[in-house]
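> Give me a 3D structure for the following:
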Amino acid sequence: MTQPEPAPEQRDRTVEQSSRWQQAMRDIVGGSAMISVLAVLLALIAGGILIAVTDARVQQTAGYFFARPGDMLAAIWNAVSKAYLALFRGSIYNFARDDVGSALTSLTDTLVFATPLIAAGLGVGLGFRAGLFNIGGRGQMIMAAAAAGWVGFSFNLPPVIHVIVAVAAGLIAGGIWGGIVGLLKAKTGAHEVIVTIMLNFVALYFLMYMLRTPGLLQAPGGNTPKTPPMEPTAIFPPLFPGHNVHWGFLTAIAATVYVWWLLNRSSMGFQFRAVGINPNAARTAGMSVSSVYIWTMTISGALCGLAGVNQVLGTVTSGFSSGIDAGIGFDAITVALLGRSRPWGIFAAGLLFGAFKAGGFTMQAAAQVPVDIVLVVQSLIVLFIAAPPLVRAIFRLPTPGTAPRRRVRASDRRAEKGAAA
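So this is what the prediction gives:
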C-alpha cells in the first residue's frame, strides 16, 4: 500500500525546518569558535612535524627509510608522542607523581601562568571590540606593577586592607597610563598603536630610573636595580596549601565576568561595540565617540594593569626588576585574537597559553625538545587565526551565513528541460 503524499503546506514546512537546521549546522561548523579550535589543532600538527624533523633518532632512521620505513615511522611517533605527553604532564596532570595533590601541581602551575595572560588579554580584547588596538599592555603592566609594588613594600597595613590598597593602586596606575592614549586619540586623533608603542618605552625607562634611584623603588642598602620584597600582608594568599596558584586567579575570573557584563549587559558596552563596528554611524546616533575612546583605553589599561599586579603580588613577591612584564603584554594580543575578543573565549585562550608555558619547560627537560617549539606553535596559532579562509579550505568548512547548495533531482531536471522546450 502506498503512503499518501503529504500536503503541500506540510511539505513546505518540513523543507523549511530542514533548511533551518542545515543553516544552523553550517554556522556552527564554520563559525569562529570552530576556526579557533582547528587553528590550535593545525598548529599542534605543525609543531609535531618540527619536533620530528629536529629529532636525532628520526634523522638517523631517515638515512635508510626505503630499506626499513617502519623504523622512521616509529621514531617519528616516539618523538612526537613523548614531547606532547611531557607537555600534558607539565601542564595538566603529572601521572608520574605518587599522590593526586602532587600530580595536580602541573594544573595549578598552568593557572599561575594563565592569570596575567587572561587579565591582559581582556584589556586587549576590550580595545578590539571598540575598534582600538591596544599594543601598550607592556607599559600599562609596568606602571601598575611599579605602583602596586611600591604600596606592597612601603606600607605596613592590615592583611586584607593592604592587598586591596595595592591592587587598587595598580589598577589606577594602569588605567591612567591607558587613559592617556585614549585622551590623545580623542582630542588630537593620534593613532593608538604609535602612542602605545612609545609609552611602552617611556614606562620601561621610567621603571629603570626608579629601580636605580634610592628612595623610589630600589631596595635600600644595595646598588642592584631591584625592589625590596613585598610585605607578607600585601601578597595574594594561596588558593590551595602547597600549590603556587593564588587568589590572583580569582581576580582574573572576576575581571572576565566584569568584561562580559560590561559588553553584553551595560549601555556603555553597547556604545563600545557600536563605535567598534562603525564610529561614524555611532556619532550620527548621538554617541560620544571621544568619550568611548577615553573610557575604553582607561578600562583596557586597568585590565592590563591587573596583570602587572598579579606579577608583583602573586609571582615575584621577593622583589622585581625591569623584566617584570615577562612578555605578557605582547602575548596578550595572541590570547585576545585566539579568544575572538570575547571574554570567555579569552579566558579559555589564556588557560591554553598558560598550559603551553607551564608544559613547555617539562617538554624541554623530559623530551629534550627546545622550548622554542612552543613559541612556534603559538605563532602558528596566530597565523591560522588570522586566515580563516585557509582553515576553511583545509577542512572544507562552509562559510557562515551562506546557503547550502540545493541538490536537484534528476526528475526535476527533466521537468525543467521539458518546460523549457
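> contacts and neighbour counts: CA atoms only from here.
OK.
> wait, G30 sits on G401?
No. Using CA atoms under 8 Å, G30 is not in contact with G401, being 9.2 Å away.
> what are the ranges of the helices in the stretch 1-150 of the chain?
Assigned by DSSP state H, counting those that start in this stretch, the helices in the stretch 1-150 of the chain fall at 8-29, 32-54, 56-62, 69-91, 100-103, 105-129, 137-154.
> follow-up on the earlier one: who has more neighbours, G30 and G401?
Counted by other CA atoms under 10 Å, G30 and G401 do not tie: G30 has more neighbours, with 21 against 12.
> Just confirm F330 contacts G139, I think it does.
No. If you go by CA under 8 Å, F330 and G139 don't touch, sitting 10.5 Å apart.
> Let's compare: structure for the following, please.
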Amino acid sequence: MSGHNPSTGATGDAGLPPEQLPTASGPLTGHSPAETPAPPRTNQFLTELLRSSWITTLLAVVAAMIVGGILMAATNDQVRETSGYFFARPGDMLGAIWNSVYGGYEALFRGAVFNSRVSDFGAQIRPLTNTLGFAAPLIAAGLGVALAFRVGLFNIGGRGQILIACAFAGLITFNLNLPMIIQLPLTLVAGIAGGAIWGGIVGLLKARTGAHEVILTIMLNYVAYYLVTWMVRTPGLLQRPAGDQPISAATPANAQFPKLLGPQFPLLDLGFVLVVIATVFVWWLMERSSLGFRLRAVGENPHAARAAGISVPRMYVYAMLFAGGLAGLAGMNQIQGAVTTGFDGLIDSGIGFDAITVALLGRSRPWGVFAAGILFGALKSGSFTMQASQGIPVDIVLVVQALIVLFIAAPPLVRTIFFLPKSEAERAAKDRAKAAKKAVAA
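Predicted coordinates for the structure are as follows:
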C-alpha cells in the first residue's frame, strides 16, 4: 500500500523514494508516454489487405451471389409451397431453400467450369472452354472501355464500334477467295480498323469541338445500327447474294478462326489467344510506354497534363482509336468465331454494353478486366445449365451481374456489410464531417 513511510521519511510504493518510482503517464495524468509503440506489422498488413480494392471487389461478388441465392430461393416453387406450413415443419422449408440455392450454384459451376456428371474428359472440360469462348469478346470490348476510362473518357459506344467493324470486314473481305493465311488476318485487320475509325471519330470530335463523348457515342451507336441494318437489306452491299433475308453472307471458311482444341470444343478458337495478346498489349501500353504515361496523365488531370506540354486533344484521339480498335477485335470474335453464318444489326449481342460492366469490375486495369471477363463468361455459360437442370430463369444471372456492378460502385457499402476497416479517404472525410459539426455547434 502506497503512502508515507515514517521510518525513512520517503513516500511511494514499497517505501521507495520518489526519484526511483516509474513516471506516471496516460490520459488521466496529462502526461503522454515518450514513445508510442508501433502496431505489429501483421496488423498493418491485414489492415492494408482488407482495405485493398481486390478484397472489396471479391466481396462485392460474394454479396451479389448471396443476394442471387436469396432470389433463387424466393422464386423456387418448392420453397413457396413449404413456406405455407413453415411453423408446423420448418425443416421442410429450410431443406427446400438449401436445395434451391445449392442446386442453382452447382449447376452454374457444372455449366461453366467442370461437369463431373459425365465420364468423358472432353465433355467434362467443355464447360470451361465455353466460358473462355464467351469471355473473349467481353474482354476485348472491356479493354477498350477500360482504356478510355483511364484517359478520363466514358466510351459507351462499343456497340456501334462492333457493328462498324463487322461491316468493314464484310465489305472488304467476304467476297474474296484468298488463302487462309492471307484472308484470315486481312479480315481481322479490316475489322479492327473499322472499329478504330468509328471510335476515332468520337475522339476527333471531342478534341476539335469539345463535344461530350457520352452523347457522341450514344448517337453513333444508333447511326451504326441503322446503317448496318440498311446494308444487310441492300443487294450489292452486305445482303446475302441470291437471298431476300436481311442478313449478310456467311463468313468465308478461309476467314474463320481455327478451333484451338478441335471441333469438340466449338467455342474456344484463335480469338481467345488474340484477346490474351491484346491484354498484354494494353498492359504494356498503359503501364510501360511513354504514350501510356501521357494518356494516364490526361486521365488524372488534363489541366496539369496540358501545363506539362502534353497535347490533351491528341491523347483523346489516340485513346478512342485504341478503344474502337479493341471493340473491333470483339466484333471479329463474333463473326470469325461465334457467328459465322451471317450477321445483322444485332451481332453485338449486348457485348458493347456488358463491356462497361466488365471494365468497372476490373477496375479499368488490363488483367482485372481479363479476370472480370472470365467471370462474366462463366456466368453466361453456366446460366444455360441453371435454366435447363434447375428451372432457374436466366434473368437471375443478369440480376447477379447488375448487383455486382452496384456493389462495385459503392465500396463503402461493401465495407459496411462485411465490417472492413475504412479507407484513409473515408476516415479523413469522417473526421472533416465531425470537425464541421463541432464548428457549427460552437
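> What's the TM-score once they're superposed?
Their TM-score after superposition, calculated using TM-score structural alignment, normalised by the length of the first structure, is reported as 0.91; 393 aligned residues with a CA RMSD of 1.7 Å.
> on that earlier part again, quick one: closest of the helices of the stretch 1-150 of the first structure to V160 of the first structure.
V160 of the first structure lies closest to helix 137-154 among these, at 12.0 Å (CA to CA).
> ok, average deviation of the closest one from the second structure?
On superposition with the second structure, the mean distance recorded for helix 137-154 of the first structure (mean CA distance after the TM-score superposition for the first structure) is 1.4 Å.
> Turn the helices of the stretch 1-150 of the first structure into TSV, including mean neighbour count.
Shown next, in TSV, are the helices of the stretch 1-150 of the first structure (neighbours: other CA atoms under 10 Å):
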stretch	mean neighbour count
helix 8-29	14
helix 32-54	19
helix 56-62	17
helix 69-91	20
helix 100-103	15
helix 105-129	29
helix 137-154	29
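> Which one, of those, ends up nearest to L306 of the first structure?
Per CA to CA, nearest to L306 of the first structure of these: helix 105-129, 6.1 Å.
> Quick one: average offset of that closest one versus the second structure, please.
Looks like 0.4 Å for helix 105-129 of the first structure (mean CA distance after the TM-score superposition for the first structure).
> That helix packs against which elements?
helix 69-91, helix 137-154, helix 248-265, helix 267-277, helix 289-310, helix 328-338, helix 343-367 (3 or more CA pairs under 8 Å, 6 or more residues apart in numbering; DSSP states H and E).
> Any chance of CSV for those, columns distance to V165 of the first structure?
Listed next are those as CSV, based on distance: least, CA to CA, whole Å:
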stretch, distance to V165 of the first structure
helix 69-91, 32
helix 137-154, 7
helix 248-265, 14
helix 267-277, 27
helix 289-310, 11
helix 328-338, 23
helix 343-367, 25
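> closest one to I161 of the first structure among the ones you listed?
Once those are compared by CA to CA, helix 137-154 is nearest, at 11.1 Å.
> Tell me what angle the closest one forms with helix 289-310.
Between helix 137-154 of the first structure and helix 289-310, the angle comes out at 50 degrees (axes from the mean of the first three to the mean of the last three CA atoms, to 10 degrees).
> Where in the second structure does the next helix or strand after helix 137-154 of the first structure fall?
Past helix 137-154 of the first structure, further along toward the C-terminus, the next helix or strand under DSSP states H and E is helix 159-188. Mapped onto the second structure using TM-score structural alignment, helix 159-188 of the first structure spans residues 180-209.
> What's the average distance for the matching stretch when superposed on the first structure?
Mean for stretch 180-209 of the second structure is 0.6 Å (mean CA distance after the TM-score superposition for the first structure).
> Can you tell me how far V317 of the second structure is from T47 of the second structure?
According to CA to CA, to the nearest Å, V317 of the second structure and T47 of the second structure sit 41 Å apart.
> same deal with G377 of the second structure?
G377 of the second structure is 32 Å from T47 of the second structure, by CA to CA.
> Same question for W367 of the second structure.
24 Å.
> Kindly report the same for S381 of the second structure.
Counting by CA to CA, the gap from S381 of the second structure to T47 of the second structure is 36 Å.
> again, but for V397 of the second structure
33 Å.
> Kindly report the same for Y318 of the second structure.
Separation of Y318 of the second structure from T47 of the second structure (CA to CA) stands at 39 Å.
> Ok, G195 of the second structure next?
44 Å.
> same thing with P40 of the second structure?
11 Å.
> and K187 of the first structure, what does it touch?
Contacts for K187 of the first structure (CA atoms under 8 Å, 6 or more residues apart in numbering) come out as S290.
> Ok, F109 of the second structure next?
115, 382.
> In the first structure, what residue corresponds to it?
By TM-score structural alignment, F109 of the second structure lines up with F88.
> what about S288 of the first structure, neighbour count?
S288 of the first structure has 15 neighbouring residues, counting by other CA under 10 Å.
> Identify the residue nearest it in space, chain neighbours excluded?
With sequence-adjacent residues excluded and distances taken as CA to CA, 6 or more residues apart in numbering, S288 of the first structure is closest to A282, at 7.9 Å.
> Am I right that that neighbour sits in a helix?
Yes. With DSSP: H, G, I helix; E, B strand; the rest coil as the criterion, A282 of the first structure is part of a helix.
> which residue lines up with Y226 of the second structure in the first structure?
Counting by TM-score structural alignment, the partner of Y226 of the second structure is Y205.
> what's the burial count for that match?
Other residues close to Y205 of the first structure by other CA under 10 Å number 14.
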